[in-house]
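>>> Sharing a model that was predicted from the sequence below.
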Amino acid sequence: MLFAMVVGTLPWTSAAQAHGTVINPASRAYQCWKTWGNQHTNPAMQQQDPMCWRAFQANPDTMWNWMSQLRDGLAGQFQARTPDGQLCSNALSRNDAVNQPGAWKATTVGRNFTVQMYDQASHGADYFRVYVTKQGFNPATQRLGWGNLDLITTTGRYAPAQNISFNVSVSGRTGSHVLFVIWKASHMDQTYMWCSDINIT
């Protein structure tokens, strides 16, 4: 029910512009948009959510276009063509604010939880690759690199649908971590990458 209510609040855009993101645990840009989109000029953001404040100052379009963090034509060469420190932005310079280390708001999860992805244009997925940071990585002080990650899940295909969910296990970890998700869309060679901040209890 909550998932349906959240999706019901998402903005409408044309199919040419509409894509998607992980909405739970929320990707960084989506979390900033969801929390502050309606009050993005509120000065309280600077104290209450400094990372979102910095992101809005750097480029508000990162949040307004939370569903469009994609690159075409990677041909599966995700690591070779995505430098360390640029994973959270999918190596898009316009979204570099989401690569910055700091006190990002985190979603509290258990060691087994469900990832919920919203695919506004119903592209479907060839697969998702899901990674989580190694124990000891500090998202408050470190940019994310490939060497900081463990691959925990590679899914199968998903038929076109707006709401996609799958279960993951992050056993052996506690505390602050980054969940890193790669979505290989089915309609063309189009790849999305996102970081979601989590607190594992």
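Arrived safely.
>>> For the rest of this, base every contact and every neighbour count on C-alpha atoms.
OK.
>>> ranges for the strands of this structure?
Using DSSP state E, the strands of the chain run over 20-24, 70-72, 107-109, 112-119, 125-133, 149-154, 163-169, 175-185, 190-200.
>>> I'd like the ones you listed as TSV, with distance to residue 81 and mean neighbour count appended.
Formatted as TSV, the strands of the chain follow (distance: least, C-alpha to C-alpha, whole Å; neighbours: other C-alpha atoms under 10 Å):
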stretch	distance to residue 81	mean neighbour count
strand 20-24	20	24
strand 70-72	11	15
strand 107-109	29	16
strand 112-119	24	18
strand 125-133	16	21
strand 149-154	16	16
strand 163-169	26	14
strand 175-185	13	22
strand 190-200	12	23
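>>> Next, format those strands as TSV and append distance to residue 10.
Listed next are the strands of the chain as TSV, based on distance: least, C-alpha to C-alpha, whole Å:
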stretch	distance to residue 10
strand 20-24	10
strand 70-72	19
strand 107-109	19
strand 112-119	10
strand 125-133	20
strand 149-154	27
strand 163-169	12
strand 175-185	20
strand 190-200	18
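>>> Quick one: closest of those strands to residue 94.
strand 70-72 (11.8 Å; C-alpha to C-alpha).
>>> who's in contact with the closest one?
90, 189, 190, 191, 192, 193 (C-alpha atoms under 8 Å, 6 or more residues apart in numbering).
>>> Most widely separated two among those residues?
Pairwise over those, using C-alpha to C-alpha, the maximum falls at 90 and 189, 14.5 Å.
>>> Relative to residue 100, which of the strands of the chain is closest?
Per C-alpha to C-alpha, nearest to residue 100 of those: strand 190-200, 11.1 Å.
>>> contacts for that closest one?
21-22, 25-28, 69-74, 87-90, 104-111, 173-185.
>>> Residue 90 and residue 189: which is more packed in?
residue 90 (25 against 14; other C-alpha atoms under 10 Å).
>>> list the contacts for that one?
Residue 90 neighbours (C-alpha under 8 Å, 6+ apart): 69, 70, 71, 82, 192, 193, 194.
>>> hmm, which two among the residues you listed are most spread apart?
Longest span within the contacts of residue 90, C-alpha to C-alpha: 69 and 82, 13.2 Å.
>>> and the gap between the nearest residue in space to residue 107 that is not next to it in sequence and residue 76?
Counting by C-alpha to C-alpha, 6 or more residues apart in numbering, residue 198 is the residue found nearest to residue 107 once chain neighbours are left out, at 4.7 Å. From residue 198 over to residue 76 the distance is 26 Å, taken as C-alpha to C-alpha, to the nearest Å.
>>> quick one: which of the contacts of residue 90 is nearest residue 124?
residue 192 (12.4 Å).
>>> Quick check: that closest one vs residue 75, distance?
12 Å.
>>> gap between the residue nearest to residue 105 when sequence neighbours are not counted and residue 74?
By the measure of C-alpha to C-alpha, 6+ apart, the closest residue to residue 105 outside its immediate chain neighbours is residue 197, 6.7 Å from it. The gap separating residue 197 from residue 74 is 25 Å, by C-alpha to C-alpha.
>>> ditto for residue 2
Distance of residue 2 to residue 74, given as C-alpha to C-alpha: 34 Å.
>>> next up, a second structure to put side by side with the first:
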Amino acid sequence: MKRHWHLPLTMALSCLNAPLWAHGTMEIPVNRVYSCYLEGPEAPKSAACQEARRIGGAQAMYDWNAINQTPYGDNHQAAVPDGTLCGGGKSEFKGFNLARSDWRSTPIVPDAAGEYEFVYKATSPHATKYFRFYVTRNGWNPTMPLRWSDLQLFGSYNGNPPQDAGRRYHMTMKLPTGKTGQHIIFVVWKRSDSEEAFYSCSDVRFSNDTGLPLSNPWREIGDIIAHENLPAGSSVTLRVFDNRGHDAERHRVELDAVAGLASNWPYKLAQKVNAASKAVRIGMISQRQRIVHITPVRSVTANRVYLNDGYKGYSYALDVNSGGAR
């Protein structure tokens, strides 16, 4: 059967609808629950998301923007006990409190000033009292339940952050120093017009190269997730739009039976894009000897999309023509 899928920013090969009554979560680096939602609530790809679904069901993934409580007087620890932080203290999200080291993680590389742009997807924006940013301490063990004592505050934003047309808050923070390898960034969003607060765990990996990069013009704007194998004769096209929504670039790859495997076609697309695009790169970001690299990988879920600072406001979509459809 021939199909054609056209997908907006950050939605990878899925026609899933977020609940309209809920409020938001961290998009970059991606929240753990939202990451599983993007994989597909009914058939997630990663082992960690599969286990979270087995324990708590698929509905929690559909409710990714409702990880909330009403802590009186900012007493978040009372509302969200140790061991339940990633699920916001709610039984619905218990599968996302699993202490395991294989949650899909976001590689973190700062800019030359040591800063990183955090993006919070607010499906229903609210008046904001503050955002608080925490990171796990050095020596934290990912195979043990996450506790408040495992967290260190490294940044905060008081009041309403800048918001784009897509209802995303943008906050640039100085990253904590001395962090390498796997960590969790935990974010609390507290409203100013009620006691409601939202909680978010983002699994991240800091570079083992602890010096600041000489420069890093690349900002993550989404990812490429392959939900299925594509048959021979299929094609995949990455379309890049300028800040007025006009077509700026188009990068197409034709697939045979091997290249169409779910673990292969994002890699093939990334190679084509990285060789030809001025605005975007696809792959995994890393830093070696203070130089930033974006390298495609053969993976169903690992490749991210990065935008060059010189092309602010640009976006992308993924067109999939299955079985030779045009």
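Structure received. All values reported here derive from a predicted model rather than from experimental measurement.
>>> what's the TM-score for these two chains?
Taking TM-score structural alignment, normalised by the length of the first structure as the basis, the two superposed chains have a TM-score of 0.85; 188 aligned residues with a C-alpha RMSD of 2.2 Å.
>>> hang on, the earlier thing: determine which of the strands of the first structure approaches residue 33 of the first structure most closely.
Of all these, strand 20-24 comes closest under C-alpha to C-alpha, at 10.9 Å.
>>> what comes up buried for stretch 75-84 of the first structure?
82, 84 (16 or more other C-alpha atoms under 10 Å).
>>> okay, it sits on what stretch of the second structure?
The alignment of stretch 75-84 of the first structure onto the second structure (TM-score structural alignment) covers residues 73-82.
>>> So for residue 2 and residue 74 of the first structure, which sits in the more crowded spot?
Neighbours per residue (other C-alpha under 10 Å) separate residue 2 of the first structure from residue 74, with residue 74 holding more: 15 against 7.
>>> Can you state the residues of the first structure onto which whatever helix or strand residue 319 of the second structure lives in aligns?
Using DSSP states H and E, residue 319 of the second structure sits within strand 315-322. Per TM-score structural alignment, strand 315-322 of the second structure has no counterpart in the first structure.
>>> Ok, stretch 195-202 of the second structure next?
Aligned using TM-score structural alignment, stretch 195-202 of the second structure spans residues 189-196 in the first structure.
>>> Helices along the second structure, start to end?
For the second structure, helices defined by DSSP state H occupy the ranges 32-39, 47-56, 59-62, 76-79, 265-276.
>>> Stretch 125-135 of the second structure maps to which residues in the first structure?
Counting by TM-score structural alignment, stretch 125-135 of the second structure corresponds to 122-132 in the first structure.
>>> For that stretch, give me every contacting residue.
19, 149-162, 170, 177-187.
>>> now it: how far from the chain's centre is it?
12 Å (C-alpha atoms, centre = their mean, to the nearest Å).
>>> Then stretch 17-28 of the second structure?
Relative to the centre of its chain, stretch 17-28 of the second structure is centred 13 Å away, using C-alpha atoms, centre = their mean.
>>> same deal with stretch 24-34 of the first structure?
For stretch 24-34 of the first structure, the distance to the chain centre is 7 Å (C-alpha atoms, centre = their mean).
>>> can you tell me what part of the second structure it aligns to?
Using TM-score structural alignment, stretch 24-34 of the first structure pairs with 28-38 in the second structure.
>>> hmm, who's touching that stretch?
So stretch 28-38 of the second structure is in contact with 11-12, 14, 25, 27, 44, 49, 60-62, 64-65, 86, 96, 103-104, 106, 118-120, 200-204, 220-222, 225, going by C-alpha under 8 Å, 6+ apart.
>>> Now do the closest residue to residue 61 of the second structure other than its chain neighbours against residue 189 of the second structure, distance only.
In space, residue 61 of the second structure comes closest to residue 37 once its chain neighbours are excluded; the distance is 4.9 Å by C-alpha to C-alpha, 6+ apart. According to C-alpha to C-alpha, residue 37 of the second structure and residue 189 of the second structure sit 20 Å apart.
>>> now do residue 105 of the second structure
With C-alpha to C-alpha as the criterion, residue 105 of the second structure and residue 189 of the second structure are 21 Å apart.
>>> Also residue 318 of the second structure?
31 Å.
>>> Could you do residue 43 of the second structure as well?
30 Å.
>>> swap in residue 89 of the second structure?
15 Å.
>>> got it, and residue 317 of the second structure?
With C-alpha to C-alpha as the criterion, residue 317 of the second structure and residue 189 of the second structure are 29 Å apart.
>>> Kindly report the same for residue 107 of the second structure.
In terms of C-alpha to C-alpha, residue 107 of the second structure sits 23 Å off from residue 189 of the second structure.
>>> What of residue 177 of the second structure?
23 Å.
>>> Then residue 41 of the second structure?
Residue 41 of the second structure is 25 Å from residue 189 of the second structure, by C-alpha to C-alpha.
>>> What of residue 293 of the second structure?
From residue 293 of the second structure to residue 189 of the second structure the distance is 32 Å (C-alpha to C-alpha).
>>> repeat for residue 291 of the second structure
33 Å.
>>> Residue 103 of the second structure too?
Counting by C-alpha to C-alpha, the gap from residue 103 of the second structure to residue 189 of the second structure is 22 Å.
>>> cool, residue 203 of the second structure as well?
In terms of C-alpha to C-alpha, residue 203 of the second structure sits 17 Å off from residue 189 of the second structure.
>>> Tell me which residue of the first structure lines up with residue 9 of the second structure.
Checking TM-score structural alignment: residue 9 of the second structure goes with residue 5.
>>> and that match, how many neighbours?
9.
>>> In contact with it, which residues?
Taking C-alpha under 8 Å, 6+ apart as the definition, residue 5 of the first structure has no contacts.
>>> Test my guess that residue 270 of the second structure contacts residue 284.
No - between residue 270 of the second structure and residue 284 there is no contact under C-alpha atoms under 8 Å: 10.3 Å.
>>> And these two? Which one has more around it.
Neighbours per residue, other C-alpha under 10 Å: of residue 270 of the second structure and residue 284, the larger number sits with residue 270, 27 against 19.
>>> residue in the first structure matching that one?
Using TM-score structural alignment, residue 270 of the second structure lines up with nothing in the first structure.
>>> Next: residue 178 of the second structure.
By TM-score structural alignment, residue 178 of the second structure lines up with residue 172.
>>> quick one, what contacts that match?
residue 111 are the contacts of residue 172 of the first structure under C-alpha under 8 Å, 6+ apart.
>>> Pull up the gap between it and residue 154 of the first structure, please.
Distance from residue 172 of the first structure to residue 154 of the first structure, by C-alpha to C-alpha: 19 Å.
>>> One more: residue 102 of the first structure?
28 Å.
>>> Next: residue 173 of the first structure.
Relative to residue 154 of the first structure, and taking C-alpha to C-alpha, residue 173 of the first structure is found at 19 Å.
>>> One more: residue 80 of the first structure?
Relative to residue 154 of the first structure, and taking C-alpha to C-alpha, residue 80 of the first structure is found at 18 Å.
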